[in-house]
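Participant: please find the sequence and the predicted model below.
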Amino acid sequence: MRAAVMRDWQLRVDDLPDPTPGPGQVLTKVLACGICGSDLHMLRHGEESRRLTDELLADAAPDPMGVKMFEPQADTVMGHEFCCEVVELGPGCSNLQVGDVIVSLPVAFDTEGLHAVGYSNRYNGGYAELMVLNELTGIKVPAGLPAEMAALTEPLAVGVHAVAKSRIAGGDSAIVLGAGPVGLACVAELRMRGIGPIVVADFSAKRRDLAAQLGADVVVDPRDTPAIEAWRKIDGVRPLVIFEAVGVPGMIEQAMRMAPKDARILVVGACMQEDRIHPMLGIGRELSIQFALAYDPMEFAAALQAIADGKIDLSPWLTGTVGVEGVPQAFADLADPEHHAKILVVPTFT
C-alpha cells in the first residue's frame, strides 16, 4: 500500500506491506482522513517533546495499561481523523461486516497492549490506503453521511471534550484564542450548548470567517482589537472561560494576562515545546487553569451523532483534499491559514 511515512522526523511517501488483521480486528480501506495540527506539531517539534516524555517516564513504574508509542527511528504513519470501509474480517469478528463504513477511536489493542493508532510503529494511521482497527472500537457511520463529514468526528470530539472539561455553563461567556481546527471545534460545541457570547481571536481573516460561520458572536484580529477588549464591549460581566487553542509557547501567559479575576482558562492547544508563565498572574487574580486531552468514547460517539443529525454544519471547515502522494505538500500548505483550515487525505485506489 502507499503511505505517507514519518521516520527520524522526516516525511516521505513510500510503499509499505499491507497490514493484516488479527483476532477481533478488521482490515479497512481509508475513505478520508483529516490532517491534524498535532501531526504538524509532531513532525516539527516531536523530537523535543519525545525527550521530555522519556525524562518523565525514566523513573516511573511500568504501566501495563500504558499506551505504547512509536520509535522515531522506525516507520510511523500518522493520521487519526479517519473514516474507513471494512474490507476484511479478522478471526472472531461478528459485529462488523465487509462493506460497513466506520469511524473509530484512534487506539488499538492486542496481546502486547494498547497502541496509539497513527503514533505507532505497528498500527498505521489514515495517511495510507489501508488500516487495521479493532472491531470493538469501530462505530458504524449513519447511512447517508458522507465519509468526508464522518472523518470530522475526531476533531469535533476534541472540542466536545474541551468544553466539557472547562465546566462552562449557561450564563457564562467564552473567548477562544485561535481559530484553527481545535478552536473551531470548541466554537462549534459552545454554540451547540447555547453558550454566548463567544469571542474568537485569530490573525487569519479566513479563519475568523470560518469561526463566524460556526457560531462565534464576535471575531477579532488581535493585532487590531484584543480579545478581552471585544469581550468587555459585548459583555464584560458574565463569568468568563478562555480557551487557549493555539498551542505555541507564550499563549498560556497571554491568556493569563488578559483574564479577569476568577476566570477559567482551558488549555487545549497542543504545545510540544517548553513554555514559561508568571505564577503571580494566576495567584493575584485567582485564575483556574485546566488542561484537556482528546475525549472519552461517549464524547466521540456524541460528536458523530451531532454531525449526522445536522446539529452543526462543519462543511465550511473542509478546505482541500489530497491523495496519499500529496500529504507532504499538504503539511506545507497548512502553514498558510488564509488558504486552508482542514485538508482531507482521500486515497485513490487502482
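Facilitator: Cool, got the structure.

Participant: please count neighbours and contacts with C-alpha atoms only from this point.
Facilitator: Fine.

Participant: against Ala263, how distant is Leu293?
Facilitator: Between Leu293 and Ala263 the distance is 20 Å, computed by Cα to Cα, to the nearest Å.

Participant: comparing these two, which shows the higher neighbour count?
Facilitator: Ala263 (20 against 14; other Cα atoms under 10 Å).

Participant: what sits against that one?
Facilitator: Applying Cα atoms under 8 Å, 6 or more residues apart in numbering to Ala263 gives the contacts 239-242, 286-288.

Participant: among those, the buried ones, what's the PyMOL command?
Facilitator: In PyMOL, a selection of the buried entries from the contacts of Ala263 looks like this (16 or more other Cα atoms under 10 Å):
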select buried, resi 239+240+241+242+287+288
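
Participant: can you tell me which of the contacts of Ala263 are in strands?
Facilitator: Of the contacts of Ala263, the ones assigned to strands by DSSP state E are 240-242, 288.

Participant: closest to Met149 out of those residues?
Facilitator: Ile242 (27.8 Å; Cα to Cα).

Participant: mind checking how far Pro197 is from Pro239?
Facilitator: Going from Pro197 to Pro239 by Cα to Cα gives 11 Å.

Participant: common neighbours of those two, please.
Facilitator: What both Pro197 and Pro239 touch, as defined by Cα under 8 Å, 6+ apart, is the set Ser173.

Participant: next helix or strand past the longest helix anywhere in the chain?
Facilitator: When the chain is parsed with DSSP state H, its longest helix is helix 37-57. Note on helix 37-57: by DSSP states H and E, the next helix or strand toward the C-terminus is strand 67-68.

Participant: that's a strand at Val86, yeah?
Facilitator: Yes - assessed by DSSP: H, G, I helix; E, B strand; the rest coil, Val86 belongs to a strand.

Participant: which ones are touching it?
Facilitator: For Val86, counting by Cα under 8 Å, 6+ apart, the contacting residues are 26-29, 96-102.

Participant: want to compare, so here's the second one:
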Amino acid sequence: METNRFAVVTAPRSVEVQEEELRQPGAGEVLVRIRYCGVCATDTHGYSSGGLIPKAVFGHEWTGSVVTVGAGVDTVAEGDRVVASVGPACGICPMCRAGNADHCDTAFAEANGVTEDAPDHGGFSEHLIVSERRVQRALESLTDEQLGLVEPTAVTFHAVRRTGQRLGAVVVVQGAGPIGLLTAQHARHAGAGAVVVVEPSEARRDAARALGFTEVFEPGDEFRARVLELTGTLGADVLYECTGAPALLQPSAELVRRGGILSLLGYPMTDSEVSYGDWQSRELTVIGSLAYTHADFTGAMRALADGSVDVVPLITGTITLDELPDLLAELDGGTTQHAKVLVAPNAGA
C-alpha cells in the first residue's frame, strides 16, 4: 500500500514529518499530488503556538496535480493542475439564504479549515485528499511557481476588491512582506493614482522597488511628509494595513484623510487600542478582510496571467518537506531574509 508523508505541529515550536497509509478518494473527493505549498505567517503562528490553528490550515497555500477523483466529481479530472480554493456560494447556508452569497458560511468555513470534511493535515504533504469544492483548475498559462502563490494573491485580490478603491486614489500600503507587495500590485492594477509603500526593512523596500514602485519609504517624517505632499495635506484616500502590528492601528488611521478608507489585511494576535472618537469624527470607513471567495481565485489567476501581478520575485527559496522545521524556526526568530518560501514535498520522488 502506498504511503503519504506529511508535516504536522505536535507541540509549541515542534513539527514532525509523519507517515500515513494513502487511501483512495471517496465520493466527491479529489486526491492531489502536491507540487508546492507556500509558507506564510499563519503557518509560523501555528508552529509557535503549538497548533492553535485548524490542522488543515497548516499548509494552506498549495498547488498540485489531480491523481484520481472519487465518484461524482466532474469539475476536475485526472492530470489537471489545480490550486487550493474554496467552493462557490452554496446557496443553502443562512448567509446565502439571506442574500449575502459573497459571505457564504460554507465557503468561509472551507477557507478556515473547519468544515466537517476538512483534511487532518494541510498541504505540507506529498498528497492531500480534499473535497471537490476545495480545488479549482489552474489557468494553463501559469507556471507551477506562480500557482504556488495563487492563494495569497487571492487573499489580497479579495481585500482590494472589497475596499472599492477609486480610480486615481492616493494609496498607502503599510508593510512590504508578501501580503503587502501583492496588495500594492493589486492597488496599482485597480487604478491607483499613487502607491506609497512604507516598510522598516531595507531588503523589503528593495523588493518593492524591484516590482516598479518608486514611492517607497521607511517609517518616519519623510514618509509622512510625502503622503501629505501627494494629497495636498489631506491624507491618504486609502491605507492598506498589511502588518497586523496592533500598535500601528491608530497611527495608520491617522494617515487617512477625513472620509477615507482604512483597509485591514494584517491579522493582529492581540487587542489594539484605537480612538473611537477620532474614527467617528473623521467619518473613516474601515474595511475588514479575511480569506476570499471562489471568484477571487479566478481573478487572482487572471491578474497573474496578464502580468498585472508578478509573484516570481517574491519567491526566495524552495525547500523539501524535511527542511520545513528548520525554516519555521528561522521565520519564528524574526531575523530571516526570506519573503516567500515554497515547500516541494515530492522533490526527488
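Facilitator: Arrived safely, thanks for sending. Since this is a predicted model, take the numbers as computed values, not measurements.

Participant: quick TM-score on the pair, please.
Facilitator: These two chains, once laid on top of each other, score a TM-score of 0.83 by TM-score structural alignment, normalised by the length of the second structure; 322 aligned residues with a Cα RMSD of 2.7 Å.

Participant: check whether Gly320 of the first structure sits in a helix, strand or coil.
Facilitator: Counting by three-state DSSP, the backbone at Gly320 of the first structure sits in strand.

Participant: quick one, strands of the stretch 151-300 of the second structure?
Facilitator: Secondary structure of the stretch 151-300 of the second structure (DSSP state E, counting those that start in this stretch): strands at 170-174, 194-198, 215-217, 236-241, 256-264, 285-288.

Participant: dump those strands to JSON lines, plus distance to Thr336 of the second structure.
Facilitator: Listed next are these as JSON lines, based on distance: least, Cα to Cα, whole Å:
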{"stretch": "strand 170-174", "distance to Thr336 of the second structure": "19"}
{"stretch": "strand 194-198", "distance to Thr336 of the second structure": "19"}
{"stretch": "strand 215-217", "distance to Thr336 of the second structure": "21"}
{"stretch": "strand 236-241", "distance to Thr336 of the second structure": "21"}
{"stretch": "strand 256-264", "distance to Thr336 of the second structure": "24"}
{"stretch": "strand 285-288", "distance to Thr336 of the second structure": "28"}
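
Participant: of all the ones you listed, which one comes closest to Arg133 of the second structure?
Facilitator: Comparing the strands of the stretch 151-300 of the second structure by Cα to Cα, strand 285-288 comes nearest, at 24.9 Å.

Participant: ok now that closest one, how far from the chain's centre?
Facilitator: Here the centre of strand 285-288 of the second structure is set off from its chain's centre by 18 Å, with Cα atoms, centre = their mean, to the nearest Å.

Participant: ditto for stretch 111-127 of the second structure
Facilitator: The chain centroid and the centroid of stretch 111-127 of the second structure are separated by 16 Å, computed with Cα atoms, centre = their mean.

Participant: distance of the closest residue to Cys271 of the first structure other than its chain neighbours from Ala162 of the first structure?
Facilitator: Closest residue in space to Cys271 of the first structure, ignoring its immediate chain neighbours: Gly247 at 4.1 Å, by Cα to Cα, 6 or more residues apart in numbering. Gly247 of the first structure sits at a distance of 14 Å from Ala162 of the first structure (criterion: Cα to Cα).

Participant: looking at those two, which is more packed in?
Facilitator: Neighbour count, other Cα under 10 Å: between Gly247 of the first structure and Ala162, Ala162 has more, with 29 against 21.

Participant: ok so, going back, shared with the second structure, which of the contacts of Ala263 of the first structure?
Facilitator: By both residues aligned by TM-score structural alignment, their matches' Cα atoms under 8 Å, these still in contact after alignment to the second structure are 239-241, 286-288.

Participant: returning to that earlier point: mutual contacts of Gly247 and Ala162 of the first structure, please.
Facilitator: Val268.

Participant: and stretch 285-292 of the second structure, what's buried?
Facilitator: Quick answer for stretch 285-292 of the second structure (16+ other Cα under 10 Å): 285-287, 289-292.

Participant: and which of the residues you listed is nearest Gly70 of the second structure?
Facilitator: Tyr292 (25.9 Å).

Participant: any chance of TSV for the kept ones among the contacts of Ala263 of the first structure, columns distance to His41 of the first structure?
Facilitator: Formatted as TSV, these follow (distance: Cα to Cα, whole Å):
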residue	distance to His41 of the first structure
Pro239	32
Leu240	29
Val241	25
Glu286	31
Leu287	28
Ser288	26
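
Participant: Ile139 of the first structure: which of the residues you listed is nearest?
Facilitator: Val241 (32.2 Å).

Participant: the closest one -> the second structure?
Facilitator: Under the alignment by TM-score structural alignment, Val241 of the first structure pairs with Val238 in the second structure.

Participant: ok, that match - contacts?
Facilitator: 165, 169-172, 256, 260-263.

Participant: what's the neighbour count on Gln97 of the first structure?
Facilitator: Residues lying near Gln97 of the first structure (other Cα under 10 Å) number 15.

Participant: isn't it up against Glu135?
Facilitator: No - using Cα atoms under 8 Å, Gln97 of the first structure makes no contact with Glu135, being 9.8 Å away.
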